[in-house]
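**Q** Got a predicted structure here, sequence first:
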Amino acid sequence: MTLHKASQILLLDGGLGTTLVDSYSCVFDERTPLWSSQLLLSSPSTLKDVQTAFARAGADILLTATYQASLEGFARCDVPKQEATRYMRSAVKIARAAFEGRSGRLALSLGAYGATMIPGQEYSGRYGDRVRAEWLREWHLQRVRLFYDGMETPVTERCWEEIDFLAFETLPLLSEVSAVREAMGAVAREVWGCEKEFWISCVFPGEGNVLPDGSSVEQVVRAMLGKKEGAASPSGVGINCTRLGKVEGLIMEFEKAVNRMVDASEVDQWPDLVIYPDATNGEVYNTTTMQWETGKNGSNSTLWDETLFDIVSRARDRESWRSIIVGGCCKSTPVHIAKLRNRIDGIVRT
């Protein structure tokens, strides 16, 4: 059996921050507001070691250590804008080096605005007066601009050409989905034909299949893919940082919503499906204490790769999505990713 072109599976890496905590004795608290990006300042070699472990596990795509990176975050660490920009751009080189000369793709990790707040608000969407799409559009655009290469940038320091995707992750608000698309529309106009593919993945905490702001999957998909003047269309849409037990139901709702839009000629083609759920076993992250706490709705994390692979296989067999990008978020390790790699390779060989 050969994989249908529309059902190609690409393997993403796993939970960088939680792997740093659980396997590399890193401590993240109020003194480290940049989370995993803090290692760009304190220990880039450790960061490279972790990303190399994910690459060796078989990841096709590595996310850069920039999820919570922002000028505001670096300012809290007394790092001025010019130095902060250099540190953020260095994350691209570190991730590229982690492939150790092997082919691989890089996704520039760009978390929600809420991920840069203290305490983090990407799971709640409580942004205060900054929930407006206009303000969020400018904030996301300014952050992306930090990775552009100017004519004066030495070849050895260029990073934009090293980036294959931009990953806008853990978005909790419908207004932020719209803001990201508008920001990427501006990017397409500014970089003169050197724009990048990007994906948008949202977080679905709690019990229902809704965003923290209450938006339904139908509303989310329409915000992601609906035609809008000046807004770019993502190459991929999906879910991250969400409990594994919710993923298949969410995918089915995504598929129904996209299918309705395709049938109505509201979108030209199916995008990629992007899914990287948590590998938690009932733990819940407390953004105030910055600690993992025992919660309910646990699942057997030892079966995480098997369960996720089965979900991906069923989505693949339906042959709707252009391709499927799958990996892990919080608590997923290089071991999880290696097991997923073996399962994916097995289906390709079948």
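**A** The structure has been received and is ready for your questions. Residues are numbered from 1 along each chain as shown.
**Q** Please make it C-alpha for all contacts and neighbour counts, starting now.
**A** OK.
**Q** who's in contact with Lys48?
**A** 94-95, 97-98 (Cα atoms under 8 Å, 6 or more residues apart in numbering).
**Q** top of those by neighbour count?
**A** Each of the contacts of Lys48 was scored for neighbours by other Cα atoms under 10 Å, and Ala95 scores highest at 28 neighbours.
**Q** which residues touch that one?
**A** 48, 51-52, 62-65, 106.
**Q** Buried ones among those residues?
**A** For the contacts of Ala95, a burial check counting by 16 or more other Cα atoms under 10 Å picks out 48, 51-52, 62-65, 106.
**Q** Got another one to weigh against that:
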Amino acid sequence: MNPIEAILTKQKVLIIDGAFGTELERKGYDINDSLWSAKFLMEKPEAIGEVHKDYLEAGSDCVTTASYQASYEGFMKRGMSEAEAKALIQSSVKIAQKVRDTFWSETKNHDKREKPLVAASVGPYGAYLADGSEFRGNYGLSQEELMNFHRKRLATLIEAKPDLLACETIPCLIEAQALCKLLEAFPNMYAWVSFSAKDGTHINSGESVRECAQFLENQKQIVAIGINCTTPQYIESLIGEIKAVTTKPIIVYPNDGSTYNALTKTWDGLSKSSSYGKMAHTWYEKGAQVIGGCCQTTPEDIAQIAKWVRA
């Protein structure tokens, strides 16, 4: 049984965590960097652990590693050797595992919940470019070229033994296909794939989300299909589109409705909703079974979800 299914047989929703980079920023850390939150793997790993702990305490059943923007290319541009880059990428999984295991060692944290998972974040090629192209998906690369980019990092993360992979903010179908092809070399590893979308029916590349979900429905190692880093207003429609073509759990973790400005590396039009838990309940009613938050969401938002999930 895959790790997501194992939890969903015991509770109605698997709660994932919320924003990572913007949560570090909210704590006073500077993330304005081409490595984004991954720079803290080099500079201040304990800050990463703090965020994981906050989300576990808020009620997350899964924490996602700080590897979204971590790549061999990115670290080696900073003067790291290949071996050092590998160690940093794997440290993202080890930090999360250590925090999770410490949290779970206290029996009071076992109430109404299963042992939390660690999902290794696999960001898109556009995240490495650090120019916002993960919100456009217009890379102009072939499937083979995308596989070449992801291959080593994927193997490195899997070697660190996360519970599963979180292939997230994927803006185009060809990148999802490249990742699925690479996964075939690791038949015991599972992953979720979540796309970033520009409206209620299309992912950021302009391709139909239904077409993307249809492809993933037939991929044995993909254990949840969905949407992240997308404004909440489109989530209900997107769930409906995905639900029409898949029997797999639907995962949603939108941002708070802000728009990312790649030039200033800031979020425009902050539209924080105080009823994140209420919106999440609607997504559950529409068919989502794995729910969390993306950029600008907080442990408080996750706690709101946990309140009704564990009621």
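**A** The structure has been received and is ready for your questions. Just so it is clear, the model here is predicted, and its values are computed rather than measured.
**Q** Out of the contacts of Ala95 of structure 1, name the ones that lie in strands.
**A** 62-63, 106 (DSSP state E).
**Q** List the members of the contacts of Lys48 of structure 1 that persist in structure 2.
**A** Retained in structure 2 (both residues aligned by TM-score structural alignment, their matches' Cα atoms under 8 Å) from those: 94-95, 98.
**Q** my guess is Ala280 of structure 2 meets Ala306, correct?
**A** No: with contact defined as Cα atoms under 8 Å, Ala280 of structure 2 does not count as touching Ala306 (10.1 Å).
**Q** before we move on, back to that, from the ones in strands among the contacts of Ala95 of structure 1, which is closest to Val221 of structure 1?
**A** Leu63 (23.2 Å; Cα to Cα).
**Q** how close does the spatially closest residue to that closest one that is not a sequence neighbour get to Gly128 of structure 1?
**A** Nearest residue to Leu63 of structure 1 in three dimensions, chain neighbours excluded: Ala107, at 4.8 Å (Cα to Cα, 6 or more residues apart in numbering). Separation of Ala107 of structure 1 from Gly128 of structure 1 (Cα to Cα, to the nearest Å) stands at 29 Å.
**Q** who's more crowded, those two?
**A** Ala107 (23 against 7).
**Q** Tell me which residue of structure 2 matches up with that one.
**A** Structural alignment (TM-score structural alignment) places Ala107 of structure 1 against Ala119 in structure 2.
**Q** Tell me which residues touch that match, please.
**A** 62-65, 162-166.
**Q** measure Pro212 of structure 1 to Asp78 of structure 1 for me?
**A** From Pro212 of structure 1 across to Asp78 of structure 1, the span is 32 Å (Cα to Cα).
**Q** Compare those two (neighbour count), which wins?
**A** Per other Cα under 10 Å, whichever of Pro212 of structure 1 and Asp78 has more neighbours is Pro212, with 22 against 10.
**Q** That one: helix or strand, and which one exactly?
**A** Using DSSP states H and E, Pro212 of structure 1 is not contained in any helix or strand.
**Q** if we can go back for a sec, separation between the match of Ala107 of structure 1 and Pro249 of structure 2?
**A** Between Ala119 of structure 2 and Pro249 of structure 2 the computed distance is 16 Å (Cα to Cα).
**Q** Ala87 of structure 2 now?
**A** Distance from Ala87 of structure 2 to Pro249 of structure 2, by Cα to Cα: 33 Å.
**Q** Which one of those two is surrounded by more residues?
**A** Taking other Cα under 10 Å, Ala87 of structure 2 and Pro249 do not tie; Pro249 has more neighbours (23 against 16).
**Q** what residue of structure 1 matches up with the more buried one?
**A** Using TM-score structural alignment, the partner of Pro249 of structure 2 in structure 1 is Asp272.
**Q** what residues are up against the closest residue to that match other than its chain neighbours?
**A** When the adjacent residues along the chain are set aside, Asp272 of structure 1 lies closest to Gly236, with 4.2 Å between them (Cα to Cα, 6+ apart). Neighbour list for Gly236 of structure 1: 198-200, 271-274 [criterion: Cα under 8 Å, 6+ apart].
**Q** What does Gly236 of structure 1 correspond to in structure 2?
**A** Under TM-score structural alignment, Gly236 of structure 1 pairs with Ala224 in structure 2.
**Q** repeat for Met252 of structure 1
**A** So Met252 of structure 1 corresponds to Gly240, using TM-score structural alignment.
**Q** ok, now Leu16 of structure 1?
**A** Leu16 of structure 1 maps onto Phe20 in structure 2, by TM-score structural alignment.
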